[in-house]
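K.L.:
Got a sequence here, can you build the structure:
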Amino acid sequence: MVSISTSYYINYKLMKKKVKQYLRQLELSEENRDHILKDFSRILDKQIEKIVLFLLEQQGQLAKRLSNLEEEHDSLIQQNDNSELQEAYRNVGQDLLRLLFFVELNAIGLRKILKKFDKRFGYKFTNYYVKTRANHPYSQLRQVFKHVGISAVVGTLSRHLADLQDHQGRFLSIYDQPALPLPDPIIESINSAVNRLTNSTDFLHYLGKHALIPEDELTSQSSDELEERYHFMSLLLNLANTFLYMVNTYIIVPTADSYSLSLGAAATVCGAVIGSMAVAQVFSSVYFSAWSNKSYLKPLIFSSIVLFVGNTLYALAYDLNSIYVLLIGRIFCGLGSARAVNRRYISDCVPPKMRMKASAGFVSASALGMACGPALASLLQTKFIIFKFTFNQDTLPGWIMALAWLVYLFWLSILFREPSHFEKVNSMQPENNNGLQTGSLENGVTTQPLLSSLLEKQEDEDEDEEFDISEEASEESHKPVTSIVSAYKLLTPSVKVQLLIYFMLKYAMEVLLAESSIITSYYFIWSTSNVAIFLAFLGLMVLPVNVIIGNYLSNMFEERQVLLASEVMVFVGIALSFHTIIPYSVPQYVCSALLTFVAAEVLEGVNLSLLSRVMSPRLSKGTYNGGLLSTEAGTLARVIADGTITVAGYWGMSTLLNVTLLPSLFICICSIVATFFTYNSLY
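P.N.:
Next comes the predicted model:
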């Protein structure tokens, strides 16, 4: 069994002492900055070297044990002693897993001390350090975050365990069939740990990151209490709420302009009609997030009732001939946005081993709803009157969604099971002083609480010395923030840039989608059905694009590289959308819109993945969490974008396209510049 002494861990206490010394030196003279930079770099280099050399030494010992087992392999196979051989390989795997946790804890410590240094000294040490160390041919920093020796050990373990399955009559090879139908549990755990360290991903995990739902950092275990809270039908109803809300959001987009015209308003008032829902969502996100601290069923019931009322008002506005009733109906729909509850339910009530799938389901439900909304609108091209109520392409989206929410409310009341209590998942599992959970892993693979024992030993050495491996420990890091102001104070420059990028991509997408019916009818005389089919096609692009990014690009390039490239592609798409001297054509509009939308979708996934990594742990729970902040940023972007469309309408239809694209282009340029300034802090 691998025994790891505290002396091999990053000496966080020493570096904190150094930071305090540096602060005192700066008080004496500002000329000490260069000396401080070089001295702290030297200390950090030594710490990383210590970690890497120990890692290489342990890898060598594991390789030697595997080599010895290799010599005994054939003889034990001939004696039909597979169980003893399997146990020996699994013991090696368990020690490898402990070593991976050692690396992961040190990686966390490195990120934290870099962030602390930047915060205390007000200049970008992280930018300098990563820039000079990360890509150097002899870089030891890359060994901690992008190690390669582990994969060779994992490969040997996988091959031999698969070979044992082969002798049981399965006749499988990891080279002929890499994805074994019955992979050994220890290999699954090791692969999961390696993927966390290297940020490797697949479609499911990449899609799940879109939801910004926190995962347990150092364990894949699920407690008995959490299993009791899980109810599959309740999860499905929660996802159904997500799907229906996105359908509700986009089903009116193809006809919002014609509905506004029929009520005596300008076509560009569709921006206000679409945006009024987002305005209300800015407020609903907060109270739904707070409400989910006490219940899940009650806010979902309230959401369904409000959405039923809102859609009914939206449909009745035609016969009442009132644009105000139309706007009030959409405001009610925004007040029923329960996406904060949808996220929170998955975070609190779904076991960790299923949480990524549930998160991917949340994102898939949103994407499918976005595609189904316009597609459904294209089928509602009819007109008839029943009991003086008009049913046509403008009112039918409201009537259809009102009926859908009524049916959903019925099934919700019958089948949804409210969890018996509402304690956070984090309180159900023992935490060490880092706020990171430790214990036994899934499938019986156990690990010692490395960080917990590390803290105990270091604190025994100096009880009076403050010790924390978490940046926010001195600020009650285990407690969620209690206000939006407190949440804002925890936002580092990197997090602020990520939120700016999220704002930018949502703004660009909203301008593209919300004004599509006006632009296409003005330039190309498209019918409502044509617009609806075009929007549905864009919505259907979400999942295929994420398959490509999740399975391939995110594993070929660093996330920050994909982030910057996606921002540039969004810029190109927006630039190509402008109407210049050349007559505006369908190919130009479709190609530029497709490029903008696809690039924005890629950007959203990688942006939220990076955001979850650089955001403070205190923002992973409570009312004012990271999911709420990103939702508010995106919703605010939609509000401003829809308002821009309405205001731009006063300058005439001929200038609408360019006037609405200019802010998108400007914000995109700002986000690209900001990304360059924080690029190395995203390492």
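
K.L.:
make it CA atoms for all contacts and neighbour counts henceforth
P.N.:
Fine.

K.L.:
Which positions within the helix or strand encompassing residue 319 qualify as buried?
P.N.:
Residue 319 belongs to helix 297-320 when assigned by DSSP states H and E. Of all the residues in helix 297-320, those buried under the rule 16 or more other Cα atoms under 10 Å are 297, 299-318.

K.L.:
Which neighbouring elements make contact with it?
P.N.:
Where contact means 3 or more Cα pairs under 8 Å, 6 or more residues apart in numbering; DSSP states H and E, helix 297-320 is packed against helix 323-335, strand 389-391, helix 396-415.

K.L.:
and of the ones you listed, who's closest to residue 616?
P.N.:
helix 323-335 (28.6 Å; Cα to Cα).

K.L.:
Check which residues of the helix or strand just after that closest one are buried.
P.N.:
The helix or strand immediately downstream of helix 323-335 is helix 339-349, counting by DSSP H and E. Using 16+ other Cα under 10 Å as the burial criterion, the residues of helix 339-349 that qualify are 339, 340, 341, 342, 343, 344, 345, 346, 347, 348, 349.

K.L.:
Point out the other helices and strands that helix 339-349 packs with.
P.N.:
For helix 339-349, the packing partners by 3+ Cα pairs under 8 Å, 6+ apart are helix 232-250, helix 270-291, helix 352-378, helix 626-648.

K.L.:
this one next, for a side-by-side:
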Amino acid sequence: MVRFGKKLQAHQVEGWHCYYIDYKMMKKKVNLFARSLRDYPSERRHILKEFSRILDDQIEKTVLFMLEQQGHLASRIEKLGEERASLQDAPEISRVCVLCEKYREVGWDLLKLIKFVDINAIGIRKILKKFDKRIGYGFTDYYVRTRSNHPYSQLQQVFKHVGIGAVVGAISRNLVELQHRQGSYLSIYDQPSVITKEPVIESIEAAVDKITHTTSLIEFVGTHALIIQEEIPALEEEQVEDKEYHLQSLLLNLVNAFLYMVNTYIVVPTADDYAISLGAAATVCGVIIGSMAVAQVFSSVYFSAWSNKSYYQPLIFSSIVLLIGNLLYACAFDLDSITILLIGRLLCGLGSARAVNRRYISDCVPLKNRMQASASFVSASALGMACGPALAGLLQTNFKFYIFSINQNTSPGWVMGFTWLIYLVWLLISFKEPVREPEVPHRGESSDVVSILNIENGNAQPLLQTDLEEIQEAEDDDLDVNVSEKSAEESRKPATSFRSAYRLLTPSVKVQLLIYFMLKYAMEILLAESSVVTSYYFNWTTSHIAIFLSLLGITVLPVNIAIGSYIGNIFEDRQILLASQITLLIGILMSFNITVTYTIPQYVISALITFISAEVLEGVNLSLLSQVMSSRLARGTFNGGLLSTEAGTLARVAADGTITAVGYLGESMLLNITLIPSFLICIISIIATFFTYNSMY
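P.N.:
Sure thing, here's the model as predicted:
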């Protein structure tokens, strides 16, 4: 992988080199300041002031050049406007075509300017992150707070440039009117539905959306999968993304994700009744539901590692284990064994192949189709979450088939077992294992093999002694230390353990993972104890609970549409992040039973506020995570998707364990006591967000 500094240089527009931020110089300054601070700790204040001045100068240089170029583009458009005015009376087709081509040339030059701004914005983010990491001080928080909120902010010009939008509008309007209206009809402002299919306009809009983090619904939903992209895309000659992929194999991965979520939530409405029928307390439903999450903590790791070598084999294994697990869950009723039931649910958790589903999309789907595939993965999961309880509500049967009991408690196991059997047959017939690229040996493999490969490739060179700690801290283009190419390459490889992955997390990313833990905990408390709480307070039947949970699940996609298409393009991600946490806290507070009579409206409204707030929070949090998490966590076993999955799964385990533990105090105490941890964790996450707010930039 090309180092960031080299990528930045390779993507620079010819003739504009001196106007980019001097990333290499600033990186050297950071290393120099870090060494100076180790020797002279009292110099911290001077170092902060000096680096602030250096960065201010670099940003000012970039912003002034950007404004100068915008002026040149505006001047060219003004001259073209005069030329266009001369065509109003007697437009000639040939002159119109020439004028359209001139507008396109302005558009392509504007695209160069947008990419210029984008590269500099990425460089600023990375140098701020590097400074925080090397100096051990929250400089980013200070710098963004003081620069972005100032009325003369130049930092805002880089990240929130308004002038570019006006230039895009001018080019679009004139091209549309020249091509379709010839100046005698309404403009694009009068008829917003009128758009131009010009490639240059589409490229400009995509570039502007990227730099301003404007998202479409597909992009917003797709980021929920947390498939991390490189900050700077590979050069055209480096891209090998045009390879074909097997559509039916992708479909099988999406169906696997859907069925697994159905399998997870289909037992929620009946888990308490099943526990009672086997002689256990109703609150043991927490263990029944949570045992699947316990096993998923481990399955996520080995499936992620397995997917480094194969996708077909782990999917086969997953289907077989889920088939067996569901059959055991169903047979537990006739065997009168809570142990068999729990073993069945544990096996279902061990069959969780979501890490494989995510890795297949990341590794095998071309870049141009990856966001749509990611959005499909998230949508399939959300649909499964809604369909699970709904299906349980429909399975209200009670009869014997030979020696097997088919009732509302066992039907979910029989139905899902049969479904996984059909899926397994489809998988065996239709899945196609993709061809893998030859792997380069990683650290830890035989040094003889590495040496032979180096000699064969002409790469043999002596290894220099280096500071191991500095190499381990290196990220993409990190420290400018005196290391060999091989050592530098080692420092940019994917994380090889949870510990090394944790070292790549910045404070803001750690807070976002805490937020993810918090929202999953709150959602699991709400969903897992719903059957017990509603039965105790309102005497709801299984059908009532199934309808209630299905309605909650159905809100997922409308919420994503609202955030991804509208709200997310009006407010910053970090603003929505904070607001949704506060709303979630309000929902939790409203859920407490502090009156003599606990009413259905109070429960339903508070549950809707809690669930919808958590959904908004999850979408925005993962969208933000996909932007700020290290690109080294895009690859390998211990990737960003695995970290988020583990955080969410641990939250579910903790929540289900809480429900079961509190159950010993009685059902009357269940609601209030289980809400207390949700309330406290939510407050902690809000405070942590305030402390890292300006780092989420």
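
K.L.:
Now tabulate the helices and strands packed on helix 339-349 of the first structure in TSV and tack on mean neighbour count.
P.N.:
Converted to TSV, those look like this (neighbours: other Cα atoms under 10 Å):
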stretch	mean neighbour count
helix 232-250	22
helix 270-291	24
helix 352-378	23
helix 626-648	23
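
K.L.:
looking at the ones you listed, which is closest to residue 14 of the first structure?
P.N.:
Across these, closest to residue 14 of the first structure is helix 626-648 (Cα to Cα), at 31.5 Å.

K.L.:
between the closest one and helix 270-291, how big is the angle?
P.N.:
Helix 626-648 of the first structure runs at 160 degrees relative to helix 270-291, counting by axes from the mean of the first three to the mean of the last three Cα atoms, to 10 degrees.

K.L.:
What segments of the second structure are strands?
P.N.:
398-401, 404-407 (DSSP state E).

K.L.:
Which part of the first structure matches stretch 376-395 of the second structure?
P.N.:
Using TM-score structural alignment, stretch 376-395 of the second structure corresponds to residues 361-380 of the first structure.

K.L.:
so residue 279 of the first structure sits right up against residue 334, yeah?
P.N.:
Yes: taking Cα atoms under 8 Å as the definition, residue 279 of the first structure is a contact partner of residue 334 at 7.1 Å.

K.L.:
How about residues contacting the match of stretch 376-395 of the second structure?
P.N.:
207-208, 210-211, 239-240, 242-255, 342-343, 392-393, 396-397, 528-530, 532-533, 535-540, 542-543 (Cα atoms under 8 Å, 6 or more residues apart in numbering).

K.L.:
Just give me the residue closest to the centre of the second structure.
P.N.:
residue 226 (3.0 Å; Cα atoms, centre = their mean).

K.L.:
Alignment lookup: it to the first structure.
P.N.:
Using TM-score structural alignment, residue 226 of the second structure sits opposite residue 212 in the first structure.

K.L.:
Find the nearest non-adjacent residue to its match, please.
P.N.:
residue 627 (5.7 Å; Cα to Cα, 6 or more residues apart in numbering).

K.L.:
Next: residue 297 of the first structure.
P.N.:
residue 418 is the one closest to residue 297 of the first structure (Cα to Cα, 6+ apart), at 6.0 Å.

K.L.:
now do residue 301 of the first structure
P.N.:
Closest to residue 301 of the first structure by Cα to Cα, 6+ apart is residue 409, at 6.5 Å.

K.L.:
what residue of the second structure matches up with that neighbour?
P.N.:
In the second structure, residue 409 of the first structure lands on residue 424 (TM-score structural alignment).

K.L.:
residue contacts, its match?
P.N.:
Here residue 424 of the second structure is in contact with 316, 319, 320 (Cα under 8 Å, 6+ apart).

K.L.:
quick one, which of the strands of the second structure is packed in tightest?
P.N.:
strand 404-407 (a mean of 18; mean count of other Cα atoms under 10 Å).

K.L.:
What residues in the first structure pair up with that strand?
P.N.:
So strand 404-407 of the second structure sits over residues 389-392 in the first structure, by TM-score structural alignment.
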